[in-house]
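In: All I have is the shape, not the residue letters:
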């Protein structure tokens, strides 16, 4: 290891090789503190060539490597299991914005909000957006196929990537930085690396799609009797507004109540109580677009049909943001309510109401006093089915029940044709779930891909699927 570190210091500079315990510590744990790993050192490369050198040196020494961006993941995918951490924060350039081709070429360490700002300065939009956008980095979003709040119109990260630059497990660099919308020259190799959580290769740069900036944006907050009514409103909005429907988020009454209780300045948007709440956004880049008129027409018809009980529409950008803040404050508010057992699941749209009813009843029966906080991206079938601890219960005792509630929730999800990993990935947290619910043939193909692209098993070992035998004892 000393020879490896000397070689890395000589190439990257001694200041960018961290070995002191206090310097390495911030890279060992993920933000929810569910996992804490270990690492011999942290390297901070400043270029693709330096990443390639580091990976090649580690491959020759048989030392594992895990890449980290903003370390904002939620499933332990970036937690090191020994070896070297490659921290890509120095590789943060937006290399190019092409306004004619509507693309951005960015390095993996670029912060998501910085890319959004660069696109906006060019009169364009990069639509991928989620709560950690001020610290999350592009490479992490690509490696987990991040989703966020605008999947309805723009898709997941996978749908926004035109090309990639990837360092392979032997240190070679695949230059797939293509700007083309159409390219059928063989296998679409970039798709192997998107969502693979750094287990097949390390993304160092990407060409990403940009879009025209919306000229008209309207946000509404609706009160409904039930999730069934929320689904009915969604289908009406989708049918009437098509691609102008950029977000459809649903919150439960408990979720809104804790946001109002724990968020300074938050104001209840509607009078009275409702069985479910929907936050709806319409946005359009058309010069003649009037999304407010669209929103008013659909909501009026839905109220007349008995689908919507009450609704309010933002009259300004400030009011739009105030309505959005009620949704975005949910995770922080739930933390204030104590420990949470979290599930990031997706279902066929038609099954969402039945899932929410069945899973909620099963969890409440399994632990009296548990509080279900099921919210999220209702329009694309993704629900964050979170469980808050019963008042007065010890945090540790509650979190010790995580496995039991996984069985309850994920068994229902699986039976309904859903997925236990909607947008956060598999990482360490859900690897056993993949083994339990994954199609055997699909799992075999994943292992074959891992063995082909990373035969020594040095890239992010212990994550997603089991690699070599030495990897399979990892938790």
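Out: All right, it came through fine. Quick caveat: nothing in here was measured; it's all calculated off a predicted structure.
In: contacts, neighbours, all on C-alpha from now
Out: Will do.
In: Could you report the neighbour count for the nearest residue to residue 451 once chain neighbours are set aside?
Out: Among residues not flanking residue 451 along the chain, residue 467 sits closest, at 6.9 Å (Cα to Cα, 6 or more residues apart in numbering). Here the count is done by other Cα atoms under 10 Å, and residue 467 has 24 residues near it.
In: Likewise for residue 292?
Out: Other residues close to residue 292 by other Cα under 10 Å number 19.
In: Quick one: residues contacting it.
Out: 217, 218 (Cα atoms under 8 Å, 6 or more residues apart in numbering).
In: nearest spatial neighbour of residue 131, skipping sequence neighbours?
Out: For residue 131, the closest residue by Cα to Cα, 6+ apart turns out to be residue 328, at 6.9 Å.
In: What's the end-to-end length of stretch 119-129?
Out: 13 Å (Cα to Cα, to the nearest Å).
In: Would you mind pulling the contact partners of that stretch?
Out: Here stretch 119-129 makes contact (Cα under 8 Å, 6+ apart) with 97, 99, 102, 104, 112, 115-116, 146-151, 154, 156-157, 209-213.
In: dropping in the other structure now:
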């Protein structure tokens, strides 16, 4: 499409319309290295007007558009298909913090602003933006809104969906919807922004967002706790919430194989405890008051649980630096897995009360079918979200196991459904789980999704091949 390329160059400038293989390569492969696609061009607009002009140009000739931010997604949602038919529209140049309203506890930022930059802008006015991810230095606003990212503090503050007040979106025909309202109450019909949150760019392109801010935290207490099993973790969560309420900010479950991979692949990492244990939780309490007494509260709760046998061992960080060391153990699990090699990854959720039974059933079923398996399990136990990733411990045996991914998925996802859960908790659908949706969502749900897609994007140009196989499939 030489005419389209010329038009795109005119809109964004030749330097920001990339077509050479050497220039486009980094935009065409996902972070995990699982998906690599092709594109007619990679376009990097500088503002919302340029995004709208690019979309209009593509719509005029029926060219698909793949929105992309920091390219840290884990399901192939920001990677083009291998047909080379689409244009990748990367939003990383939209970097403005448009407004910070401390009195209204709101911040308006463009899609290319990193999560870390949003957090820093909030800190600059003594506020907190609570979304926290391991990739916060590189993931961007448009991406975490479009995937409804979760992270470690969902327990207290909710998913991205609960942190968004308003959006600016370029629609599939190139029109701009300005929904950047910083209101807590707006009952004037359908809440349109919610359709774009978690839609993975299949309904429109998020170019800016107004996000909620919260009072800055003045004190935290962080503990690393060893447990015999997930049931003990669920019991400990209930104990802590009974004494600390919503000051329980994070409650992360970590299996011994997860920690072992971090110790193996990060030479500076150290085991926080003197002996290995089968399970751990990383717990954080936080408060807006400096004199909240959180350290004593956490110490007391853990000591009582230790005396009653619910906890095997543990320690409470004595400084912010020590707490940061503990958090790095948790945050480096995904990178350690990447260095170790390929595993079959599952980002699932079940009710918190069902986690012990699910893990027991899944472990027994997989061990029976694939003896000697290693399962790296970790995640946000406080909101029921687990990352459940089996592989073979020996690289030489792993390729044959990975080839059976569909069988393994069926075992895990059937059990997830049996326990009332979801096959995607916070990473989205993308390409990875697109073909699984018909097995785990009802025909009515799929039909409604397809009708929404058809209403917004009748040409099927927005992020083609993601979430739904085709916009008309379920109708």
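Out: Looks like it arrived, so ask away. All figures in this text were calculated on a predicted structure; none of them were measured in a lab.
In: if we can go back for a sec, show me which of the contacts of stretch 119-129 of the first structure are buried.
Out: 97, 102, 104, 112, 115-116, 146-151, 154, 156-157, 209-213 (16 or more other Cα atoms under 10 Å).
In: Quick check: strands, which of those are part of them?
Out: 97, 104, 209, 211, 212 (DSSP state E).
In: Kindly indicate which of the residues you listed lies nearest residue 57 of the first structure.
Out: Nearest to residue 57 of the first structure, judged by Cα to Cα, of those is residue 104 at 30.9 Å.
In: In space, what's closest to the equivalent of that closest one over in the second structure - neighbours in sequence excluded?
Out: By TM-score structural alignment, residue 104 of the first structure lines up with residue 107 in the second structure. Among residues not flanking residue 107 of the second structure along the chain, residue 100 sits closest, at 4.4 Å (Cα to Cα, 6+ apart).
In: Return the residues in contact with the one you found.
Out: Per Cα under 8 Å, 6+ apart, neighbours of residue 100 of the second structure: 106, 107, 108, 121, 122.
In: repeat for residue 279 of the first structure
Out: 219, 220, 221, 222, 247, 248, 249, 250, 251, 323, 324, 327.
In: Next, format these as TSV and append secondary structure and neighbour count.
Out: Converted to TSV, those look like this (DSSP: H, G, I helix; E, B strand; the rest coil; neighbours: other Cα atoms under 10 Å):
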residue	secondary structure	neighbour count
219	strand	26
220	strand	24
221	strand	24
222	strand	23
247	strand	24
248	strand	28
249	strand	24
250	strand	25
251	strand	25
323	helix	23
324	helix	19
327	helix	19
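In: Farthest-apart pair in those residues, please.
Out: Largest pairwise distance in these, by Cα to Cα, is 15.0 Å, between 219 and 251.
In: And for the aligned partner of residue 127 of the second structure in the first structure, the neighbour number?
Out: Under the alignment (TM-score structural alignment), residue 127 of the second structure maps onto residue 124 of the first structure. Residues within reach of residue 124 of the first structure, counting by other Cα under 10 Å, total 21.
In: element containing the residue mapped onto residue 318 of the first structure from the second structure?
Out: Matched by TM-score structural alignment, residue 318 of the first structure corresponds to residue 321 in the second structure. Applying DSSP states H and E as the criterion places residue 321 of the second structure in helix 320-331.
In: To what extent does that helix diverge from the first structure after superposition?
Out: In this overlay with the first structure, the average offset of helix 320-331 of the second structure from its partner residues is 1.0 Å by mean Cα distance after the TM-score superposition for the first structure.
In: Can you pull out the residues in contact with the helix or strand following that helix?
Out: Proceeding C-terminally, helix 320-331 of the second structure gives way to helix 333-340 as the next helix or strand, assigned by DSSP H and E. With contact meaning Cα under 8 Å, 6+ apart, helix 333-340 of the second structure is reached by 32, 258, 259, 261, 262, 265, 266, 343.
In: residues near the nearest residue to the second one once chain neighbours are set aside, how many?
Out: Once its chain neighbours are removed from consideration, residue 258 of the second structure has its nearest residue in residue 376; the separation is 5.1 Å (Cα to Cα, 6+ apart). By the other Cα under 10 Å criterion, the neighbourhood of residue 376 of the second structure contains 24 residues.
In: again, but for the one 4 residues further on
Out: Residue 380 of the second structure: 24 surrounding residues under other Cα under 10 Å.
In: Matching it against the first structure, which residue comes up?
Out: Here residue 380 of the second structure is matched to residue 377 in the first structure, going by TM-score structural alignment.
In: separation between its match and residue 343 of the first structure?
Out: Counting by Cα to Cα, the gap from residue 377 of the first structure to residue 343 of the first structure is 13 Å.
In: next one: residue 380 of the first structure
Out: When residue 380 of the first structure is compared with residue 343 of the first structure (using Cα to Cα), they lie 16 Å apart.
In: Which helix or which strand is home to residue 6 of the second structure?
Out: Going by DSSP H and E, residue 6 of the second structure is in helix 2-12.
In: Could you identify the helix or strand that succeeds that helix?
Out: That would be, after helix 2-12 of the second structure and using DSSP H and E, strand 17-18.
In: post-alignment, that next one versus the first structure, mean distance?
Out: Mean for strand 17-18 of the second structure is 0.9 Å (mean Cα distance after the TM-score superposition for the first structure).
In: Against which helices or strands is that strand packed?
Out: Under the contact criterion of 3 or more Cα pairs under 8 Å, 6 or more residues apart in numbering; DSSP states H and E, strand 17-18 of the second structure touches helix 2-12, strand 41-43.
In: I'd like these as a markdown table, with mean neighbour count appended.
Out: As requested, those are exported to a markdown table (neighbours: other Cα atoms under 10 Å):
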| stretch | mean neighbour count |
| --- | --- |
| helix 2-12 | 16 |
| strand 41-43 | 26 |
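In: Out of those, flag the one nearest residue 389 of the second structure.
Out: strand 41-43 (32.5 Å).
In: what's the mean distance for that closest one versus the first structure?
Out: Using mean Cα distance after the TM-score superposition for the first structure, the mean distance for strand 41-43 of the second structure is 0.9 Å.
In: what about that strand, distance to the chain center?
Out: Its chain's C-alpha centre and that of strand 41-43 of the second structure lie 25 Å apart, by Cα atoms, centre = their mean, to the nearest Å.
In: so what secondary structure elements neighbour that strand?
Out: So strand 41-43 of the second structure, by 3+ Cα pairs under 8 Å, 6+ apart, packs with helix 2-12, strand 17-18, strand 87-90.
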